[in-house]
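> sequence? don't have it. structure:
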């Protein structure tokens, strides 16, 4: 089984950067940047307990995948090799999926631990990968919707290893935070997004950040095609045209 390859546009998207994440917990971005950028000389001296590795926890839509991809991009900038693995794509075949990743990379970003919880063979495969990566001085960042003690794991040793990681708890953004994200993304695209249109989106549309950013992408394409600013009337017309 081969790991699904990320499109270059996704892996290296300017939206997926550590510095573009909004309202991160204090120290979180610096810690992820340090872990992703560590050189080979320091990699072998990491805390043997795994306490310097990172475990991102939080519900859907808080930006866990954003931070994992951003860490991979940071590693790439530092000249290091990184692999992003969505575990949901490897359920039931995780050992095969992870084979060789912990020897061919400097950073592993493992997304969606909850997907393999309760699947003993997958849990053992992840446990073995964790131990091999630790011995090789490879950095690992985990992400899950649940804290380690909340995961329905059958392997106590895996829970113990995950619990030793530094935990970063992510929380959903409020409307001010969502607005900041959308403004930043619009600015990076050179997109003329009027404040009234932004307020309308936040009040009238699904407030899930993923859905809002997808809508912004659609508006970007429509605005480019029409050579128009994104006003409330243009926003409404674009939405109506797609329904």
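Received the coordinates, thanks. Note that the structure is a prediction, hence the values are computed from the model and not measured.
> Could you use CA atoms for every contact and neighbour count after this?
Fine.
> helix or strand for the residue nearest the centre of the chain, which one?
In the chain, the residue lying closest to the centroid (CA atoms, centre = their mean) is residue 65, at 1.6 Å. For residue 65, the host element (DSSP states H and E) is helix 64-77.
> Pull the distance from that helix to the chain's centre.
7 Å (CA atoms, centre = their mean, to the nearest Å).
> which strands and helices sit next to the helix or strand just after it?
Counting by DSSP H and E, the next helix or strand C-terminal to helix 64-77 is strand 82-86. Applying 3 or more CA pairs under 8 Å, 6 or more residues apart in numbering; DSSP states H and E, we find strand 82-86 packed against helix 64-77, strand 107-111.
> Same list as before, those that is, but in JSON lines and with distance to residue 210 included.
Below are these laid out as JSON lines (distance: least, CA to CA, whole Å):
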{"stretch": "helix 64-77", "distance to residue 210": "11"}
{"stretch": "strand 107-111", "distance to residue 210": "16"}
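> which one of those lies closest to residue 194?
With CA to CA, the closest approach to residue 194 among the helices and strands packed on strand 82-86 belongs to helix 64-77: 25.5 Å.
> got the angle between that closest one and strand 82-86?
On the basis of axes from the mean of the first three to the mean of the last three CA atoms, to 10 degrees, helix 64-77 is oriented at 160 degrees to strand 82-86.
> can you list contacts of helix 64-77?
The contact list for helix 64-77 (CA atoms under 8 Å, 6 or more residues apart in numbering) reads 11-12, 16-18, 21, 32-33, 36-37, 56-58, 81-84, 107, 109-111, 141, 143-144, 170.
> quick one, that helix and strand 107-111 angle?
170 degrees.
> buried stuff in the helix or strand harbouring residue 221?
Using DSSP H and E, residue 221 sits within helix 209-226. By neighbour count on 16 or more other CA atoms under 10 Å, the buried set for helix 209-226 is 209, 212, 213, 215, 216, 219, 220, 222, 223.
> Now do the helices in this protein.
Along the chain, the segments classed as helices by DSSP state H run 8-11, 28-37, 40-43, 64-77, 94-98, 101-104, 120-136, 156-163, 175-189, 195-204, 209-226, 232-241.
> take a look at this one as well, against the first:
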């Protein structure tokens, strides 16, 4: 038999509204995004753990609001402009005077010109440890909404999306098998799907429970050695 052909296809992350799965764990956050024209102070902090869908939901909002999306770390390299704006991963600039000053100017300009502002982070804005007092006070005055940890329904939907982003159709028995054994987090789902994809490409084997058992064992061993 000739060796099976292996194609390392690009990951194409689906970020449209139709690709965002609404369940109890995220329904409140989705409702707040949907009502963005009525935000009381025209700004919102969207918070949640790694991989919880913050970036996806920010892209949904940006499409609906005609907004720009910028990483907080990149703001200092750009000239502030009016208009709706989403700033991702704000806690990552804590203590960076240049980046904090840039966000302060963007914040003031966007709101002064009648725009709306969406900020994202892993934790409550009160824990972002922003050093610039004027910016810290403005962030503390920003209403927030949280994406909650996933239930089984949402975690299964996230796994399906992660596989679809990699153009992978797993064996039907894989998802219930994984849900019984994996860590209950979005970060774990992303790590497992990436490892399954890499191992399947390297071995030419189908992505099912047998392959997943090997991958989970390898990931556990890596965690023990870390």
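Good, I have the coordinates. Quick caveat, the model's predicted, so the values are computed rather than measured.
> so what corresponds to residue 155 of structure 2 in structure 1?
Aligned by TM-score structural alignment, residue 155 of structure 2 pairs with residue 178 of structure 1.
> any idea how far its match lies from residue 184 of structure 1?
Distance, residue 178 of structure 1 to residue 184 of structure 1, by CA to CA, to the nearest Å: 10 Å.
> Ok, residue 99 of structure 1 next?
38 Å.
> re earlier: okay, residue 178 and residue 184 of structure 1: which has more neighbours?
residue 178 (21 against 16; other CA atoms under 10 Å).
> Now for the more buried one: which residues touch it?
Per CA under 8 Å, 6+ apart, neighbours of residue 178 of structure 1: 202, 209.
> can you rerun that using 7 Å?
residue 209 (CA atoms under 7 Å, 6 or more residues apart in numbering).
> And for residue 102 of structure 1?
Residue 102 of structure 1 sits next to 129, 132, 133 when contact means CA under 7 Å, 6+ apart.
> Please apply the same query to residue 23 of structure 2.
residue 154.
> Also residue 146 of structure 1?
Residue 146 of structure 1 neighbours (CA under 7 Å, 6+ apart): 57, 58.
> Aligned to it, what sits in structure 2?
Checking TM-score structural alignment: residue 146 of structure 1 goes with residue 123.
> that older thread, only the buried subset of the contacts of residue 102 of structure 1, as a ChimeraX command please.
Selection of buried members from these for ChimeraX, criterion 16+ other CA under 10 Å:
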select :129,133
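> Contacts only, for residue 50 of structure 2.
122, 186, 187.
> Can you tell me the closest non-neighbouring residue to the corresponding residue of structure 1 for the second one?
The pairwise alignment with structure 1 assigns residue 186 of structure 2 to residue 209, based on TM-score structural alignment. Taking CA to CA, 6 or more residues apart in numbering, and ignoring the residues beside it in sequence, residue 209 of structure 1 has residue 61 as its nearest neighbour in space, at 6.2 Å.
> which one in structure 2 is aligned with that neighbour?
Residue 61 of structure 1 maps onto residue 51 in structure 2, by TM-score structural alignment.
> circling back to that earlier point, in structure 1, which of the contacts of residue 50 of structure 2 remain in contact?
Counting by both residues aligned by TM-score structural alignment, their matches' CA atoms under 7 Å, the members of the contacts of residue 50 of structure 2 that carry over to structure 1 are residue 122.
> Serialize the contacts of residue 50 of structure 2 to a markdown table and add fields for distance to residue 165 of structure 2.
A markdown table is the format used below for the contacts of residue 50 of structure 2 (distance: CA to CA, whole Å):
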| residue | distance to residue 165 of structure 2 |
| --- | --- |
| 122 | 23 |
| 186 | 15 |
| 187 | 15 |
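> I'd like to know how many residues surround residue 114 of structure 1.
With other CA under 10 Å as criterion, residue 114 of structure 1 counts 19.
> The aligned partner of it in structure 2 - nearest residue in space that isn't next to it in sequence?
Here residue 114 of structure 1 is matched to residue 91 in structure 2, going by TM-score structural alignment. Nearest non-adjacent residue to residue 91 of structure 2, counting by CA to CA, 6+ apart: residue 128, 4.9 Å away.
> wait, that neighbour sits on residue 92?
No. With contact defined as CA atoms under 7 Å, residue 128 of structure 2 and residue 92 do not form a contacting pair (8.3 Å).
> So those two - more neighbours on which side?
Between residue 128 of structure 2 and residue 92, counted using other CA under 10 Å, the more crowded position is residue 128 (20 against 17).
> how near is that one to residue 90 of structure 2?
Taking CA to CA, one finds residue 128 of structure 2 at 8 Å from residue 90 of structure 2.
> again with residue 183 of structure 2
From residue 183 of structure 2 to residue 90 of structure 2 the distance is 26 Å (CA to CA).
> do residue 176 of structure 2 as well
Relative to residue 90 of structure 2, and taking CA to CA, residue 176 of structure 2 is found at 35 Å.
> now do residue 66 of structure 2
21 Å.
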